[in-house]
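Colleague: compute the structure for the input listed below.
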Amino acid sequence: MQKAIIMNTLQIDSVLLDEALKMAKQKNIDLSQMVESFIRNFVERSAKPQGKSKITPYVSRLGIDLDLPADFDEREAYRKYLEEKYG
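Modeller: This is a model prediction of the structure:
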């Protein structure tokens, strides 16, 4: 993987930057990795066709495409699951 060097300066709110630095330290990654990960995730999500149900970041990290229909209702599916389980 090639690394690009950004010649422009990003302007970030100082409070937000402090919080991001704390989180990066807790996760044992540097801020550049955190920002790159966010941008990559944003670009990949933007490139996917719209209309699918939103998938949580955790499930997305699993690398599984659930291919849910556009009209999938999570609450209704959960209600049916509970109904079947506790009937």
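Colleague: CA only for contacts and neighbour counts going forward, please
Modeller: Fine.
Colleague: for the lengthiest helix in the chain, give me every contacting residue.
Modeller: Ranked by residue count, the top helix of the chain under DSSP state H comes out as helix 31-47. Residues outside helix 31-47 that contact it (C-alpha atoms under 8 Å, 6 or more residues apart in numbering): A20, L21, A24.
Colleague: turn the residues you listed into JSON lines, columns for secondary structure, distance to N41 and neighbour count.
Modeller: Listed next are these as JSON lines, based on DSSP: H, G, I helix; E, B strand; the rest coil; distance: C-alpha to C-alpha, whole Å; neighbours: other C-alpha atoms under 10 Å:
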{"residue": "A20", "secondary structure": "helix", "distance to N41": "17", "neighbour count": "16"}
{"residue": "L21", "secondary structure": "helix", "distance to N41": "19", "neighbour count": "16"}
{"residue": "A24", "secondary structure": "helix", "distance to N41": "16", "neighbour count": "17"}
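Colleague: for the comparison step, fold the sequence that follows:
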Amino acid sequence: MAACTGSPPSTQRLLCGGHLLPLDWQNCTLLFRSQTYSGSEIDIQLAVDGDTGKPIEWVDIDPEAFTENGGGRSSTALRRL
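Modeller: This next block holds a predicted model:
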């Protein structure tokens, strides 16, 4: 099994339509694709627990991680099956 990991910090820039910024709710969908492998050959994981080696399935949101303009910081990892 080969692995390709996106090392933090990483930046994903999104454009979401907003009607009443900053008062409306924003819900954006991210679509990650590979130009080389099909969806059955890759497994996108949020992160792997350093102690157990198991994928992390949930995230605690830290309000301090958000900037004044509403942007946030995140990281992603790709693992090929």
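Colleague: after superposition, what is the TM-score?
Modeller: After superposition, the two chains reach a TM-score of 0.26 (TM-score structural alignment, normalised by the length of the second structure), with 36 aligned residues with a C-alpha RMSD of 3.9 Å.
Colleague: tell me the helix or strand right after the longest helix of the first structure.
Modeller: helix 57-62 (DSSP states H and E).
Colleague: list the buried residues of the longest helix of the first structure.
Modeller: For helix 31-47 of the first structure, the neighbour count (16 or more other C-alpha atoms under 10 Å) marks L31, M34 as buried.
Colleague: count of residues packed around I42 of the second structure?
Modeller: For I42 of the second structure, the count of nearby residues is 17 (other C-alpha atoms under 10 Å).
Colleague: state the distance from the nearest residue to it once chain neighbours are set aside to Q45 of the second structure.
Modeller: Leaving aside its chain neighbours, I42 of the second structure sits nearest to R80 (4.5 Å; criterion: C-alpha to C-alpha, 6 or more residues apart in numbering). Distance of R80 of the second structure to Q45 of the second structure, computed by C-alpha to C-alpha, to the nearest Å: 10 Å.
Colleague: tell me which element C4 of the second structure falls in.
Modeller: Going by DSSP H and E, C4 of the second structure is part of strand 3-5.
Colleague: can you report how many residues lie near the residue nearest to I42 of the second structure?
Modeller: 15.
Colleague: ok, it touching D43?
Modeller: Yes. Using C-alpha atoms under 8 Å, R80 of the second structure is in contact with D43, at 5.9 Å.
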